[in-house]
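Chemist: Predicted structure and sequence below. I'll ask about it afterward.
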Amino acid sequence: MAKTVFYSFHYKRDVHRVQLVKNINALEGQPVLSSQAWEQVERGGSKAIQQWIDEQMKYKRAVVVLIGRETASRPWVKYEVQKAWQDKKPLLGVRIHGLSSMGSVDSIGGNPFTSAGLAGVPIFDPTKVDWQNRIDSQATYRALLGHIEAWSSKGATRP
């Protein structure tokens, strides 16, 4: 079972949702940097970002892509997916658009694995809706809480 994971996500749009995932404490992931700390890494340019990602991913047992509305189009998410595949780390996705960020949920995002040319990588979706077919963020959180640890052991690995 993958207990230590690298979380791949779109920082600016989804950091609050990612904090909810981390607060479940079912998995140990890399630290989610404050916006100031992330900006400091970014100021170092592409090489610094790549080095930070490589170092954080190095000893993780799996890579979990936390998929929000814009995740699939993010260049660093694409890099992280390709690196995980190249390094033969188990890779999976978990949809987080149904979690609340500052009181609102988001719409579903694209598949970051097909945009990276990978097929067969599982994506798990804890999103729950209420009787009016609106996303219920609290029920979604409870579903994620009950499943994320088991899902983390079901990633696809490059042969």
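Modeler: Received the coordinates, thanks.
Chemist: CA only for contacts and neighbour counts going forward, please
Modeler: Will do.
Chemist: And the helices in this structure?
Modeler: 11-23, 35-43, 45-57, 75-86, 137-151 (DSSP state H).
Chemist: Those helices: which one's closest to residue 99?
Modeler: helix 137-151 (4.9 Å; C-alpha to C-alpha).
Chemist: Now that closest one: buried residues?
Modeler: For helix 137-151, the neighbour count (16 or more other C-alpha atoms under 10 Å) marks 137, 139-141, 144-145, 148-149, 151 as buried.
Chemist: Name the residues that touch that helix?
Modeler: Residues from elsewhere that reach helix 137-151 (C-alpha atoms under 8 Å, 6 or more residues apart in numbering): 1-3, 21, 24, 26-27, 98-100, 105, 124, 126-129.
Chemist: how about a cut-off of 10 Å?
Modeler: Helix 137-151 has contacts (C-alpha atoms under 10 Å, 6 or more residues apart in numbering) with 1-3, 17, 20-21, 23-27, 64, 92-101, 103-105, 122-130.
Chemist: coming back round to it: how about the helices of the chain in JSON lines, adding distance to residue 158?
Modeler: Converted to JSON lines, the helices of the chain look like this (distance: least, C-alpha to C-alpha, whole Å):
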{"stretch": "helix 11-23", "distance to residue 158": "26"}
{"stretch": "helix 35-43", "distance to residue 158": "29"}
{"stretch": "helix 45-57", "distance to residue 158": "16"}
{"stretch": "helix 75-86", "distance to residue 158": "6"}
{"stretch": "helix 137-151", "distance to residue 158": "18"}
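Chemist: next up, a second structure to put side by side with the first:
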Amino acid sequence: MARKVFFSFHFDNDYWRTQTVRNMGSLDGQTLATANKWEELKRTSDQAVRDWITSNMKGKSCLVVLNGSSTAGRKWINYEIKKAWEDGRGVVGIHVNKLKHSDGTQSQRGSTPFSNITVNGYSLAGIPKLWIPGGSTSQEAYDSISKHIGGWIEEAIRIRKQYTGAL
């Protein structure tokens, strides 16, 4: 049975790449908001966005940050990472920059989204893993993610359990 996960990503840059990972079939992720729905949600209120995140994280065992060139440091990505950790979910990152976008391009690898996150005064820097898929082509990166993502998620869940009560 596939793990239920919540995908965290920079919508404008990586929605297409996220769909690619989501469609691998090895995970059960939340239904992704459309561009119109996400923009509508952001225009309502910060509380509405927080409520949407909370609702969509319910029942998920792991947060998978699909890290593109501009993912780190974004307000809602930071919120999702912190919330997932506080709620006891596994947290893992995967660089998706080698996966082609809808226009056929790859992007630059982004910096770690975990280094500036603190929970109860403790830094998450170096705790959740940020994986670099093998290969240099989009197909090689896809194959690497497809082969390893299940193990990466299981490891993230084990790592989070090691920190229960510690942070």
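Modeler: Received the coordinates, thanks. It should be emphasised that the depicted structure is a prediction, and the values quoted were computed from it without experimental measurement.
Chemist: Distance-wise, check residue 149 of the second structure relative to residue 64 of the second structure.
Modeler: As for residue 149 of the second structure, its distance to residue 64 of the second structure is 9 Å (criterion: C-alpha to C-alpha, to the nearest Å).
Chemist: Give me the common contacts of the two.
Modeler: 92, 94.
Chemist: Quick one: map residue 126 of the first structure onto the second structure.
Modeler: Aligned by TM-score structural alignment, residue 126 of the first structure pairs with residue 133 of the second structure.
Chemist: For residue 148 of the second structure, see how far away residue 163 of the second structure is.
Modeler: 23 Å.
Chemist: sorry, that was for residue 99 of the second structure
Modeler: As judged by C-alpha to C-alpha, residue 99 of the second structure and residue 148 of the second structure stand 15 Å apart.
Chemist: For the most centrally placed residue in the first structure, list the residues it contacts.
Modeler: Taking C-alpha atoms, centre = their mean, the centroid of the first structure lies closest to residue 66, which sits 2.1 Å from it. Neighbouring residues of residue 66 of the first structure by C-alpha under 10 Å, 6+ apart: 7-10, 14, 17-18, 21, 72, 77, 92-97, 112, 123-124.
Chemist: And for residue 116 of the second structure?
Modeler: Residue 116 of the second structure neighbours (C-alpha under 10 Å, 6+ apart): 72-73, 78, 123-125.
Chemist: one more time with 6 Å, if that's ok
Modeler: Neighbour list for residue 116 of the second structure: empty [criterion: C-alpha atoms under 6 Å, 6 or more residues apart in numbering].
Chemist: In the first structure, what residue corresponds to it?
Modeler: By TM-score structural alignment, residue 116 of the second structure lines up with residue 115.
Chemist: can you tell me how far that match sits from residue 72 of the first structure?
Modeler: Counting by C-alpha to C-alpha, the gap from residue 115 of the first structure to residue 72 of the first structure is 7 Å.
Chemist: Same check on residue 2 of the first structure?
Modeler: Per C-alpha to C-alpha, residue 2 of the first structure is found 23 Å from residue 72 of the first structure.
Chemist: who has more neighbours, those two?
Modeler: Neighbour count, other C-alpha atoms under 10 Å: between residue 2 of the first structure and residue 72, residue 72 has more, with 24 against 19.
Chemist: So what's the residue count around the residue nearest to that one when sequence neighbours are not counted?
Modeler: Leaving aside its sequence neighbours, residue 72 of the first structure sits nearest to residue 112 (C-alpha to C-alpha, 6 or more residues apart in numbering; 4.0 Å). By other C-alpha under 10 Å, 24 other residues sit near residue 112 of the first structure.
Chemist: again with residue 56 of the second structure
Modeler: For residue 56 of the second structure, the neighbour count with other C-alpha under 10 Å is 17.
Chemist: separation between it and residue 50 of the second structure?
Modeler: To residue 50 of the second structure, residue 56 of the second structure is 10 Å away according to C-alpha to C-alpha.
Chemist: again, but for residue 11 of the second structure
Modeler: As judged by C-alpha to C-alpha, residue 11 of the second structure and residue 50 of the second structure stand 16 Å apart.
Chemist: and if you look at residue 111 of the second structure?
Modeler: Distance, residue 111 of the second structure to residue 50 of the second structure, using C-alpha to C-alpha: 24 Å.
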